[in-house]
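K.L.:
have a look; sequence and predicted model below, questions after that.
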Amino acid sequence: MPFADELIGPPVAQALVRAIRSAAPHAELPALRVAPRRIEGLPLRRRADLLRDALLTDLPGDHAALSAVVCRALAESPDFSGWLIWPVTEAVATRAVREGAPAAFDEAMALLADLTGRLTSEFAVRIMLRHDLDRALGVITDTWVHSADVDVRRLASEGTRPYLPWATRVPGVLTCPGVTVPILDALHHDGSEYVRRSVANHLNDLSRDHPALAVGAARRWLDTPAPATARLVRHGLRTLVKRGDRPALDLLGFTAATLDVDGPHVERATVPVDGSVRFTAAVVNTGDTPARLAIDYVIHRLKADGGHTGRTFKLTTRTLAPGERAEITREHSFRPISTRRHHPGRHAVSLRINGVDSGRAGFELTAD
């Protein structure tokens, strides 16, 4: 499997050159023709930007001229798909907002909807949202959420996410968080799991800064649920559950419980930096009623400055009858990864059950 940066590699750039040359046979395409050599060594985002800018350079003129070429490629070339679509959609959006005409804006939104099934237009729609939030949201809420095309409905939710990975932020969405809730209200009962999962991820994004807004939306949906609503809400509120947010936990049925918690206990006092810490614990429901439990664990990592930071990991959900005991065993890996560096020294693990932290067991992470 290629690394993320390699998703747009020289073969993708060469495929884009072929598709555009076929759709615009008289264009010389000097910038596009050298692009396959220039993208080597660049991160993914900059590769997409380079190809976008090459398209805009080699296909001058207004939005209509660029759209005509893109539409011909879309109609005539089945290979006009995959990761080459990312820079194409961004070129369409960039040309439209630079032109500034409402007609160009609306035509670009329609073309993004046509293109999204070939990969996704979720990154390009951010350009439209940043340029005219109200006009873009109007198209999305009036048209896209009602589309018969599942890819377009998913685009409505995914493209407007507050923290869409790899995408630029949209200030209007972040400063007015409720502005995207009508999209989620329209799509949370969608018949496609593909769309519903996007809604859940969007709700999770929303919960990061505005937990009450996210919990309020989830509560409305659960008042008149579809068969898949409970699952969607659980996924959408997962970050709040990890944080121990009381309203989210209560909504999901993880209410306060009377428990006896033994542990966690680590099996080894020292763990090599490329090894794993194994820990055990036991939880007993000492109350008189069944207890529904969200059981997570927290790794308290040593930072470079000598402080500690906690990262919460999902462990299990259980319902314990009065007097019932649950045995817990988990192994957490410290295998090095590119996005996180582990520092040798004192670390710890603790449990978090229905938002309440319980116990802490220390261990030494060693360099050898």
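P.N.:
Structure's in. What do you need? Residues are numbered from 1 along each chain as shown.

K.L.:
going by C-alpha atoms from here, please, whenever you check contacts or count neighbours.
P.N.:
Fine.

K.L.:
okay, and A282 sits in which element?
P.N.:
According to DSSP states H and E, A282 maps onto strand 276-285.

K.L.:
from the chain's centroid, how far away is the helix or strand following that strand?
P.N.:
Counting by DSSP H and E, the next helix or strand C-terminal to strand 276-285 is strand 291-302. Relative to its parent chain, strand 291-302 has a centroid offset of 22 Å by Cα atoms, centre = their mean, to the nearest Å.

K.L.:
put this next to the first one:
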Amino acid sequence: MEPLKNIYNLQFITKLEDVITLNYPAFEREAFRTKLFEADWEELALKERMRQITLSLAPFLPQDYKQTIEILRKCAPSFTGLGGIIFPDFVEQYGLEEWELSVETLAFFTEFSTSEFAVRPFLIKNQTRMLAQMEEWAESENEHIRRLASEGCRPRLPWGLSVPALKKDPTPVLVILEKLKEDEALYVRKSVANNLNDISRINPDLAVTIAQSWYGNSQKTDWIVKHASRSLLKKGDPRVLQIFGYESSDSLSLADFTITPEKLAWGENIAFSFTLISRIETPHKVRVEYAIDYVKANGTRSRKVFHLSELEWRGSMKKTFAKNHSFKDLTTRRHYPGVHRIAIIVNGTEKAALEFELIQT
């Protein structure tokens, strides 16, 4: 798979030069390109390339910020998708002292790409003022702007600049989530769920309270709560399990739990199977997961939980599960040799576990 950073390729740069020149004929495209590639371009990650474009554009656009924004607003509609974050990034880099113009421009740019990363320095500079702006955005007719209200204030936004005050106390964002919890756009509701999931990792008690108050009000809020509770569900939080009707697993048992092979090398799969048996005579819900305790570089182990199935049984039943799990290195996970552990979790409770060894070849 091609690295994501390669969205900023020569074709993109050429198009950017063409569009800017069309809207600003004085643009020195050759000088811009020379400055752009002064850095070791191939070694730069996605957001590093984004920032290099921003810094390389600035010397060749008008020194008056307002004039430059007028030019960039004409260019931005030609760059939809993730690559378009270069335009909000220009605002982030050069517009913090031009609050009203910059904030209005971020709302405009987000319709073509996303301004979620660029709003973070504004939150840090003046959280009260920026959150008030996001409250206004939450009532916009445009779903992209409404999503910006929720996504931009996430306490743990991936790839986003950290906002320490929100990581310490996320309660100020709740008024925005309340405004958007019944949003018509799934795009927006997914952002609300991700924001609430962030909160669950900072303040689980607060997240549980919100989930309890929202769940059962509508299909929209039920979906948000379920998606937002994924971290707490994987941790087996009994309060969240109860919200979704997962009761004690005392009357649920495992049989014939096996893994193959017991020793495997990098890139190979481990296969495991087991039978889940329920002795409950009344209707009940069952959530089945498995966890792998991975060996880390320092020799300790770290758990990762994976979802297997959710079942609604009418009475006593049994079901056999079989699964293959790959130990191929990923960009998000590297594997290390040693004794690993795999566990089966039912309704938040570990029911059985076996060990296996990952070896170097």
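P.N.:
That came in fine, so what should we check first? Since this is a predicted model, take the numbers as computed values, not measurements.

K.L.:
returning to that earlier point: may I see the buried residues of the strand holding A282 of structure 1?
P.N.:
Residues of strand 276-285 of structure 1 classed as buried by neighbour count (16 or more other Cα atoms under 10 Å): 276-279, 281, 283-285.

K.L.:
so I71 of structure 2 touches N23, yeah?
P.N.:
Yes. Using Cα atoms under 8 Å, I71 of structure 2 makes contact with N23 at a distance of 6.2 Å.

K.L.:
report the central residue of structure 2.
P.N.:
Geometric centre of structure 2, nearest residue: P158, 5.5 Å, by Cα atoms, centre = their mean.

K.L.:
can you list the buried residues of strand 276-285 of structure 1 in CSV and add distance to L32 of structure 1?
P.N.:
What follows is those, written out as CSV (distance: Cα to Cα, whole Å):
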residue, distance to L32 of structure 1
S276, 48
V277, 50
R278, 53
F279, 55
A281, 59
V283, 62
V284, 65
N285, 65
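
K.L.:
what is the aligned counterpart of the residue nearest to the centre of structure 2 in structure 1?
P.N.:
Using TM-score structural alignment, the equivalent of P158 of structure 2 in structure 1 is P165.

K.L.:
its match: what secondary structure?
P.N.:
coil (DSSP: H, G, I helix; E, B strand; the rest coil).

K.L.:
okay, and the longest helix seen in structure 2 goes to which residues in structure 1?
P.N.:
When structure 2 is parsed with DSSP state H, its longest helix is helix 186-202. On structure 1, the counterpart of helix 186-202 of structure 2 by TM-score structural alignment is residues 193-209.

K.L.:
related to what we said a few turns ago, whereabouts in structure 2 does the strand holding A282 of structure 1 align?
P.N.:
Counting by TM-score structural alignment, strand 276-285 of structure 1 corresponds to 269-278 in structure 2.

K.L.:
that stretch vs structure 1, average offset?
P.N.:
Superposing on structure 1 and averaging over aligned pairs (mean Cα distance after the TM-score superposition for structure 1), stretch 269-278 of structure 2 comes out at 1.2 Å.

K.L.:
list the contacts of that stretch.
P.N.:
The contact list for stretch 269-278 of structure 2 (Cα atoms under 8 Å, 6 or more residues apart in numbering) reads 251-261, 264, 315-327.

K.L.:
what's the mean distance for the match of helix 186-202 of structure 2 versus structure 2?
P.N.:
Averaged out, stretch 193-209 of structure 1 is 1.3 Å away (mean Cα distance after the TM-score superposition for structure 1).

K.L.:
tell me which residues in that stretch are buried?
P.N.:
Buried residues in stretch 193-209 of structure 1 (16+ other Cα under 10 Å): 195-207.

K.L.:
what about that stretch, distance to the chain center?
P.N.:
So, by Cα atoms, centre = their mean, the centroid of stretch 193-209 of structure 1 is 8 Å from its chain's centroid.

K.L.:
now the alignment partner in structure 1 of G299 of structure 2: how far from R47 of structure 1?
P.N.:
Counting by TM-score structural alignment, G299 of structure 2 lines up with G306 in structure 1. Going from G306 of structure 1 to R47 of structure 1 by Cα to Cα, to the nearest Å gives 37 Å.

K.L.:
residue contacts, L166 of structure 2?
P.N.:
By Cα under 8 Å, 6+ apart, the neighbours of L166 of structure 2 are 153, 155, 172.

K.L.:
measure the first one to W223 of structure 2 for me?
P.N.:
If you measure C153 of structure 2 against W223 of structure 2 using Cα to Cα, the figure is 20 Å.

K.L.:
check which residues of stretch 3-16 of structure 1 are buried.
P.N.:
Those would be 5-10, 12-16, for stretch 3-16 of structure 1 by 16+ other Cα under 10 Å.

K.L.:
contacts for it next, please.
P.N.:
With Cα under 8 Å, 6+ apart as the contact definition, stretch 3-16 of structure 1 has outside contacts at 32-33, 35-37, 39-40, 42-45, 47-48, 51, 79-80, 83-84.

K.L.:
report the buried members of the residues you listed.
P.N.:
Those of the contacts of stretch 3-16 of structure 1 that meet the buried threshold are 32-33, 35-36, 39, 44-45, 47-48, 51, 80, 83-84, by 16+ other Cα under 10 Å.

K.L.:
the more surrounded of I71 and N23 of structure 2?
P.N.:
I71 (18 against 15; other Cα atoms under 10 Å).

K.L.:
what is the equivalent residue in structure 1 for the more buried one?
P.N.:
So, by TM-score structural alignment, I71 of structure 2 is matched to V69.
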